[in-house]
Each structure stands twice: as C-alpha cells, then as structure tokens.
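Student: Got a predicted structure here, sequence first:
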Amino acid sequence: MRDGIFKATSGALVMVKGVRRNNLYYYQGTTVVGTVTATTSSTKKDVEATKLWHIRLGHAGEKSLQIIAKQGLLKGTKTCKPEFCEHRVLGKQRKVKFGTAIHNTKGIMDYVHSDVWGLAKTPSIGGRHYFVTFVDDFSRRVWVFTMKHKDEVLGIFLKWKDQVEN
C-alpha cells in the first residue's frame, strides 16, 4: 500500500491511497481534496464549517449559504463570507460553442472534411504512424488512409480525388 500526494491542475493537493500492480496504481478508498476557498474574520470553527458547506453544496455562493443558514438547514452552523474560490470561478465559465454551419451540398464532392491524426507511438504492422480521413458531406462516406509520414497527405488526397471523381 502506498500513499501519494499529487498536485491537481486547479492548484489543490489531492491525497489518495492505492495498490501498485504491474506498474499501475489502483485507487482505493476516498479522495481528500484541499480547498482553495479563503475566509476572513469569524472563529476557526465558523471558517471550517463555511468551507465544508461551501464544498458540500457544490461551491455555493455567500448569499446561498446565508439563505440556507437562516432556514436552519446547516445544523446550527454560523456561516461567514468566503473571499475567493477558484472552483466556483471556473464553474461559472461557459464553453464557447461553434456556430452551426449549414452546408448546402447538392452532390458528392461538393464539400469534403479532412483530418490528419498522428504521430502514433506504436506503428502499425506496415510501419505507419499517421492516418488521414476524408469525409464527403453529401454522402457521409468516410475514407481512411494510413501514412508513414505527414507529407504524404497531398499525394493521397490527389489520388483519392481522382478515384472518387471517376
């Protein structure tokens, strides 16, 4: 059994326990995550209670905690004002969505999507580390070609285009 302390991307420290089998740690038990919430004034007991309820309630804001405390739902705990919580700020961020694009394709090869993937650490049986895909927007047909080097894309595309057009 080994303990490990890992620094999470949010800056919090995470303590986990696990068993090492075949160079892989299997997680056991619960995770204790240090919080980024900071509070001012009040007693240490109030500060800890505020942190705990803030986390338990999904990083609730000060007003929400006060309303819940006034209703007596926090087991008689007095709450204080949290100054800053990185998790709460990150939780308020919204993902930027791509606008929906309308492609008015009337036939095959009017609009083609392409993607190149690689470098694969392990090559295929033929020694290939990359692949390129072509998707026809009209028919939704997909073609996949493997490559040893990225610079083969143009040649593969030109051969593919000739093949599809004929």
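Tutor: All right, it came through fine.
Student: hey, let's count contacts and neighbours off CA atoms from now on
Tutor: Noted.
Student: all strands of this structure, in order?
Tutor: 2-7, 13-21, 24-33, 38-39, 82-84, 112-118, 130-136, 142-147 (DSSP state E).
Student: Please work out which of the ones you listed is packed deepest.
Tutor: strand 130-136 (a mean of 19; mean count of other CA atoms under 10 Å).
Student: Give me the helices and strands touching that one, please.
Tutor: strand 112-118, strand 142-147 (3 or more CA pairs under 8 Å, 6 or more residues apart in numbering; DSSP states H and E).
Student: Would you reformat these as a markdown table and include distance to residue 24?
Tutor: What follows is the helices and strands packed on strand 130-136, written out as a markdown table (distance: least, CA to CA, whole Å):
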| stretch | distance to residue 24 |
| --- | --- |
| strand 112-118 | 25 |
| strand 142-147 | 31 |
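Student: Report the separation between the closest residue to residue 153 other than its chain neighbours and residue 159.
Tutor: Spatial nearest neighbour of residue 153, excluding adjacent residues (CA to CA, 6 or more residues apart in numbering): residue 132 at 7.1 Å. Distance of residue 132 to residue 159, given as CA to CA, to the nearest Å: 13 Å.
Student: thinking again about what came up before, minimum distance to residue 53: which of the helices and strands packed on strand 130-136 has it?
Tutor: strand 112-118 (45.3 Å; CA to CA).
Student: packing partners for the closest one?
Tutor: strand 130-136.
Student: re earlier: quickly note the distance from the residue nearest to residue 153 to residue 66.
Tutor: With CA to CA as the criterion, residue 132 and residue 66 are 56 Å apart.
Student: this is the other structure I want to compare:
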Amino acid sequence: MLDSLGCECKGKGGVLQVFKDSRVVLVGEKVNDLFAIKEVEMLKEAKVVSTLNLTKADLRHKRLSHISRKGLEALSKQGILPQEINNKLFVYEHCVLGKTRKQNFIKAQHTTIGLLDYIHSDL
C-alpha cells in the first residue's frame, strides 16, 4: 500500500521509518513484535491507521483470535500466559457482536396418536 504512494520503508534496531521524497512521513517503534506508530506526517492521501495505546492484554486478545476475557484469565491461571494480562481489557464492539450464539431449535411435539398416522406421514 505504501509503495503505491511512492514511499520507501527502512527498518533498523527496532525502529521502522517510512520515507516519501526523502522526508520521514511515519516512524514506528517495535513493541512486543509489533510496530507501534510514534509519528505520522499527513499526506494528501490518508489511510486509516489505528493509534490506540494497546496494553499487553489487548495484544494477546488480538493474537489469540479475539479470545474472550475469561479465556485469557484461564490461560494465565494455567501458566501459559503471564499473570500481568489480568488488567482491564478494551471492549471491542465487533468481538461482542461476532460472538453471539445462535439459538437452538425447540423440540418438536409429536401429535400423532395411532399407528396409521405415522405410516401416512412417511408417504
């Protein structure tokens, strides 16, 4: 996407820089194997960029396929994840809407009384 705008990317020492016409337009710093955007210079064409301050719990939530808060707590109790992720997790609306459960069908009530009623319904 950035190359279509004529930008050039360089990264070294945990810092990512994006250049356009020999100007720095974006600087990102590596945090937990992801680049967090530090500085952005506005261009004529704007792309959507998230600049939320994510906690470690938020990063784990996204990396583990949007796992629930209870799932994160269970993994931390088992010792798979560090205990520090039990802090408040940002509530993502698309996660809440996407994890709604479907309703089961109600059980059918059989209204047939005689044996011939079953035979007639199978024809």
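Tutor: Yep, it's here. Since this is a predicted model, take the numbers as computed values, not measurements.
Student: Put one on top of the other, what's the TM-score?
Tutor: For these two chains in superposition, a TM-score of 0.36 is obtained (TM-score structural alignment, normalised by the length of structure 2); 70 aligned residues with a CA RMSD of 3.7 Å.
Student: thinking again about what came up before, out of the helices and strands packed on strand 130-136 of structure 1, nearest to residue 2 of structure 1?
Tutor: strand 112-118 (35.5 Å).
Student: Residue 68 of structure 1: how many residues sit nearby?
Tutor: Using other CA atoms under 10 Å, residue 68 of structure 1 has 12 neighbouring residues.
Student: Also residue 50 of structure 1?
Tutor: Around residue 50 of structure 1 there are 24 residues (other CA under 10 Å).
Student: swap in residue 57 of structure 2?
Tutor: Residue 57 of structure 2, neighbours per other CA under 10 Å, totals 20.
Student: give me the element it is part of.
Tutor: Using DSSP states H and E, residue 57 of structure 2 sits within helix 56-63.
Student: Can you list the buried residues in that helix?
Tutor: 56-58, 60-61 (16 or more other CA atoms under 10 Å).
Student: For residue 70 of structure 2, state which of the residues you listed is nearest.
Tutor: residue 61 (10.9 Å).
Student: I'd say that closest one and residue 70 touch.
Tutor: No. Assessed by CA atoms under 8 Å, residue 61 of structure 2 is found out of contact with residue 70, at 10.9 Å.
Student: quick one: terminal-to-terminal distance for stretch 77-94 of structure 2?
Tutor: 26 Å.
Student: same deal with stretch 17-24 of structure 2?
Tutor: Stretch 17-24 of structure 2 end-to-end distance (CA to CA) = 7 Å.
Student: Which of the residues in that stretch are classified as buried?
Tutor: 17-20, 24.
Student: tell me the contacts of the residue lying closest to residue 37 of structure 2 once chain neighbours are set aside?
Tutor: Distances taken as CA to CA, 6+ apart place residue 28 nearest to residue 37 of structure 2, at 4.2 Å, with adjacent residues excluded. Contact partners of residue 28 of structure 2, counting by CA atoms under 8 Å, 6 or more residues apart in numbering, are 15-17, 35-39.
Student: Could you look up the SS state of residue 28 of structure 2?
Tutor: strand (DSSP: H, G, I helix; E, B strand; the rest coil).
Student: could you measure it against residue 116 of structure 2, distance?
Tutor: Taking CA to CA, one finds residue 28 of structure 2 at 76 Å from residue 116 of structure 2.
Student: try residue 10 of structure 2
Tutor: Residue 10 of structure 2 is 80 Å from residue 116 of structure 2, by CA to CA.
Student: and what of residue 77 of structure 2?
Tutor: For residue 77 of structure 2 relative to residue 116 of structure 2 (CA to CA), the value is 59 Å.
Student: quick one, which of those two is more surrounded?
Tutor: residue 77 (13 against 9).
Student: In this model residue 27 seems to touch residue 17 of structure 2, though I could be wrong.
Tutor: Yes. Between residue 17 of structure 2 and residue 27 there is a contact under CA under 8 Å: 4.7 Å.
Student: how about the buried residues of helix 56-63 of structure 2 in CSV, adding distance to residue 98 of structure 2?
Tutor: Putting the buried residues of helix 56-63 of structure 2 into CSV (distance: CA to CA, whole Å) gives the following:
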residue, distance to residue 98 of structure 2
56, 22
57, 19
58, 17
60, 18
61, 14
